[in-house]
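> Coordinates only, no sequence provided:
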């Protein structure tokens, strides 16, 4: 399917875009400067995402081949926190620092030299030793960090508006290079960073950055999981029949289940994080406790399927995101176990994103609901993937479009109401709400000039 371009892009002439980019109290970057920045940003972000994906594949293969690595997870957690304490500086703020820099021209600049290498290394360590975490936070932070470096071009240095726009382009490039969904990445960057009037001018450069990053990532041999193309082979009459027989009920049931699952995940994650902060004064000790709890959860659940990303698994009998689209690919409790594993891992201080675990939770929840209520299995799993992500992130449009890019555009009429309904029923705070600043023991003193 081709990429659908928003109407605001279709009706805007190149001259109007150039004028929008150049408007500012200071002289804005020229179209040539923008083109150079986008090429640099997309190429570097795509290369970084390809490296990250290859390292994650290596980490998963190593962990599955050497099960004893799990027992080093507590030590890895302590090392991660100590690295941020001694070298992290303002990079410890993570996604929060990107959002603040994109929303407020006077915010602390993104620490370009530190954020990308630190988050890359610590996320790979989390996955190598068995933490249940994702990857989108890492890719978005790498893209933002690279954008902050590109912002040092003379044309952008004295223009806060252009710097904010380029930072959002970096976020889109990181997301696109990781997931292979450039249109959703563009919308995601706009939804996560509340940009006010900048949300329309940013669309074109963000889309170009996302498209280039995705192409570069593929050129480096990075691959993405393949999902079934739901409704792709149906005729229009059959599509409408499926829509009324299965589609509407699936939307209602999955949206409600996704909202409850997202609420439970946020509750457990924040509970683990706040209680460990309250009870354990040493920051490095919190992931040690979290790692021990993950090991205990493996013994209690009797399964290692909930470690790592969970997109695919070498064992065909294991539960994963892709297996959830088949009849025997998950159990009724798979989604609940993944919530607990991920909340303990990330709440105790390990690094990584949350989107891929949310995909796992949503796909296995949809699988369970489909079997219980006689719904279409592939449709319920696909809707669940996107609806849980939407409910937790509060980015419904990006999630619906991402689902269309993954499962086929014929699903968009069902994805849109499902994602928006899940957001309406979920908690008001999401995973991208600004996190409170780290306590003094969590990181080294932050230098105002640290970049």
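Yep, it's here. Here the structure is a predicted model, which is why all the values come from computation and not from measurement.

> From now on I want contacts and neighbour counts done on CA atoms only, so please keep to that.
Fine.

> Surely residue 263 and residue 426 touch.
Yes: counting by Cα atoms under 8 Å, residue 263 touches residue 426, with 6.1 Å between them.

> between these two, what contacts are shared?
Common neighbours of residue 263 and residue 426, counting by Cα atoms under 8 Å, 6 or more residues apart in numbering, are residue 392.

> Looking at the two, which is more packed in?
residue 426 (26 against 21; other Cα atoms under 10 Å).

> Verify the stated contact: that one with residue 262.
Yes: using Cα under 8 Å, residue 426 is in contact with residue 262, at 6.8 Å.

> Quickly list what's touching both of those two.
Common neighbours of residue 426 and residue 262 (Cα under 8 Å, 6+ apart) are 391-392.

> longest helix anywhere in this structure?
Longest helix in the chain by number of residues (criterion: DSSP state H): helix 31-65.

> next helix or strand past that helix?
Downstream of helix 31-65, the first helix or strand assigned by DSSP states H and E is helix 73-83.

> How far away from the center of its chain is that following helix?
How far helix 73-83 lies from its chain's middle: 22 Å, per Cα atoms, centre = their mean, to the nearest Å.

> do the same with stretch 142-159
Taking mean C-alpha positions (Cα atoms, centre = their mean), stretch 142-159 and its chain are 22 Å apart.

> Find the centremost residue of this protein, please.
Geometric centre of the chain, nearest residue: residue 136, 3.1 Å, by Cα atoms, centre = their mean.

> show me the contacts for it.
Residue 136 touches 174-175, 178, 352-356, counting by Cα under 8 Å, 6+ apart.

> Quick check: it vs residue 197, distance?
Distance of residue 136 to residue 197, given as Cα to Cα, to the nearest Å: 26 Å.

> Neighbours of residue 434, how many?
Residue 434: 14 neighbours (other Cα under 10 Å).

> Surely it touches residue 96?
Yes: look at residue 434 against residue 96 with Cα under 8 Å: they come within range, at 5.4 Å.

> ok so, going back, which of the contacts of residue 136 fall in helices?
Per DSSP H, the contacts of residue 136 map to helices at 174-175, 178, 355-356.

> From what I see, residue 348 and residue 275 are in contact.
No: taking contacts as Cα under 8 Å, residue 348 lies outside contact range of residue 275: 9.5 Å.

> more crowded one of those two?
residue 348 (28 against 12).

> which residues does the more buried one contact?
Shown in contact with residue 348 (Cα under 8 Å, 6+ apart): 272-273, 276, 286-287, 289-290.

> also this one, for the comparison:
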């Protein structure tokens, strides 16, 4: 290598390019983190207020069918007839054709609060991804950034609002990078996503937002072979359950679309079903996020059928057209299932609930690194080895299913082979690497509304 003048000029140019890019993303991280932190705080406060009001006024649940009609009407008057929700955000990262409308942020904000106020079973973090993604696209348009930079800002927004709502900045940053294309991490977005996430989290702490973190009393202090076998066993069960949950969510959604062509009728029918379930079961445990039930499970208490009922409530809520997310309901299902099964397997119920929650989440979103850091930020690093084993097993055995139809599996889970297929597909060949044998069973998940 000759240290010529041209060599030094190239080195200087490279240093300037790196420094400029770094400074650019620091500035945009500050902008995104601040805006998303404030919006996320407002969203958190509104959802918490809606939840508290519903818990003190149980009769409001009977108005859930009418609330669904209001949500559909709001989307229609804003000109959105086909709402793909979080799937649109995920798809927009890989394609310039699927652009997130700026009005998605206020729409999903308002409609999610309405859903929680009247007792729909949904989460907040799915809405956070849509709010953050919409803000990111809007900021990108404002500063006239190119498509690649707008995609990174979309990831920043997803990370920042997720962090503001859940109080897990590292998990939030990794999730937005990992969830888009399984097998590929968008490392170019690591700095802006992490900084946006941390800034948003810092703002929520400054505004005295309280996030849920847990101390698991029954966390194992030592690791032995019988314990590892039990952890693997529970992770296998969570992987199977996560696949069934994703299939069930898709089936319920398709059944609603098949038998209720008009979305006003569809969402009203779903609301009536949820009200009837509340009357029959005589409980409100499965309305809203159910964070109190998750906390009980992590303390070692859960009804054996809680995970099944929460899956049913969530599938009806999301399937018929109410808004929100599926992530917190997946925490509920995983935690209550782990608590119930852990006791039967000889594990501490509280620890089993935490393990079940993380492994089930890993199975439904196919994000093992995100799930691992989630366990650390929520429960501490004492059980990192056991959670790592659980996440690895759950990821491998959960198959090609996901909460998000637009999520892609880039590399096979079984061998180092490029597959590049969408989740929730039926595989007709023995080897998932052969694309010729794939038959798509998922439909366009837009909500068709009759005139």
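Received it, and whenever you're ready, just let me know what you need. These numbers come from a predicted model, not from an experiment.

> so of the contacts of residue 348 of the first structure, which ones are in helices?
Per DSSP H, the contacts of residue 348 of the first structure map to helices at 272-273, 276, 286-287, 289-290.

> and the spatially closest residue to residue 331 of the first structure that is not a sequence neighbour, how many neighbours?
Counting by Cα to Cα, 6 or more residues apart in numbering, residue 331 of the first structure lies nearest to residue 368, which is 7.0 Å off, once chain neighbours are set aside. When neighbours are defined as other Cα under 10 Å, residue 368 of the first structure has 25 of them.

> Which parts of the stretch 301-450 of the first structure are helices?
Assigned by DSSP state H, counting those that start in this stretch, the stretch 301-450 of the first structure shows helices spanning 334-347, 355-373, 377-393, 396-407, 412-425.

> Single out the most deeply packed of the ones you listed.
Using mean count of other Cα atoms under 10 Å, the stretch among the helices of the stretch 301-450 of the first structure with the largest mean neighbour count is helix 377-393, at a mean of 31.

> Can you state the mean residue-to-residue distance of that one versus the second structure?
Mean deviation of helix 377-393 of the first structure from its aligned counterpart in the second structure after superposition (mean Cα distance after the TM-score superposition for the first structure): 1.0 Å.

> That helix to helix 412-425, inter-axis angle?
Helix 377-393 of the first structure runs at 40 degrees relative to helix 412-425, counting by axes from the mean of the first three to the mean of the last three Cα atoms, to 10 degrees.

> Pull up the aligned stretch in the second structure for helix 377-393 of the first structure.
With TM-score structural alignment applied, helix 377-393 of the first structure matches the range 349-365 in the second structure.

> Check stretch 117-137 of the first structure too.
The alignment of stretch 117-137 of the first structure onto the second structure (TM-score structural alignment) spans residues 106-126.

> now residue 377 of the second structure: how far from residue 166 of the second structure?
10 Å.

> Residue 71 of the second structure too?
In this view, residue 71 of the second structure and residue 166 of the second structure are 25 Å apart by Cα to Cα.

> can you check residue 217 of the second structure too?
22 Å.

> higher neighbour count, the two?
Neighbour comparison, residue 217 of the second structure and residue 166: the larger count goes to residue 166, with 22 against 12 (by other Cα under 10 Å).

> That one -> the first structure?
In the first structure, residue 166 of the second structure lines up with residue 179, judged by TM-score structural alignment.

> so what's its match up against?
By Cα under 8 Å, 6+ apart, the contact set of residue 179 of the first structure is residue 224.

> and for stretch 61-74 of the second structure, what span of the first structure is it aligned with?
Under TM-score structural alignment, the match for stretch 61-74 of the second structure is residues 70-83.

> Check which residues of the matching stretch are buried.
Neighbour counts over stretch 70-83 of the first structure (16 or more other Cα atoms under 10 Å) mark 70, 72-83 as buried.

> for stretch 292-308 of the second structure, same thing?
Applying a neighbour-count criterion of 16+ other Cα under 10 Å, one finds 293-302, 306-307 buried in stretch 292-308 of the second structure.

> helix/strand/coil for residue 149 of the first structure?
Of the three states, residue 149 of the first structure takes helix under DSSP: H, G, I helix; E, B strand; the rest coil.

> For it, which non-adjacent residue is spatially closest?
In space, and not counting its chain neighbours, residue 149 of the first structure is closest to residue 112: 5.5 Å by Cα to Cα, 6+ apart.

> Next, count neighbours for the residue nearest to residue 20 of the first structure when sequence neighbours are not counted.
Nearest residue to residue 20 of the first structure, sequence neighbours excluded (Cα to Cα, 6+ apart): residue 201, at 6.5 Å. Neighbour count of residue 201 of the first structure, defined by other Cα under 10 Å: 19.

> cool, and the one 5 residues further on?
Neighbours of residue 206 of the first structure under the rule other Cα under 10 Å: 29.

> Who are the contact partners of it?
166, 168-170, 172-173, 186.

> Put together JSON lines for those, with distance to residue 300 of the first structure, secondary structure and neighbour count on each row.
Formatted as JSON lines, those follow (distance: Cα to Cα, whole Å; DSSP: H, G, I helix; E, B strand; the rest coil; neighbours: other Cα atoms under 10 Å):
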{"residue": "166", "distance to residue 300 of the first structure": "47", "secondary structure": "helix", "neighbour count": "28"}
{"residue": "168", "distance to residue 300 of the first structure": "42", "secondary structure": "helix", "neighbour count": "33"}
{"residue": "169", "distance to residue 300 of the first structure": "43", "secondary structure": "helix", "neighbour count": "31"}
{"residue": "170", "distance to residue 300 of the first structure": "41", "secondary structure": "helix", "neighbour count": "36"}
{"residue": "172", "distance to residue 300 of the first structure": "39", "secondary structure": "helix", "neighbour count": "36"}
{"residue": "173", "distance to residue 300 of the first structure": "40", "secondary structure": "helix", "neighbour count": "41"}
{"residue": "186", "distance to residue 300 of the first structure": "41", "secondary structure": "helix", "neighbour count": "29"}
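
> one step back: any chance of a markdown table for the helices of the stretch 301-450 of the first structure, columns distance to residue 301 of the first structure?
Output for these, formatted as a markdown table (distance: least, Cα to Cα, whole Å):
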| stretch | distance to residue 301 of the first structure |
| --- | --- |
| helix 334-347 | 8 |
| helix 355-373 | 16 |
| helix 377-393 | 22 |
| helix 396-407 | 30 |
| helix 412-425 | 29 |
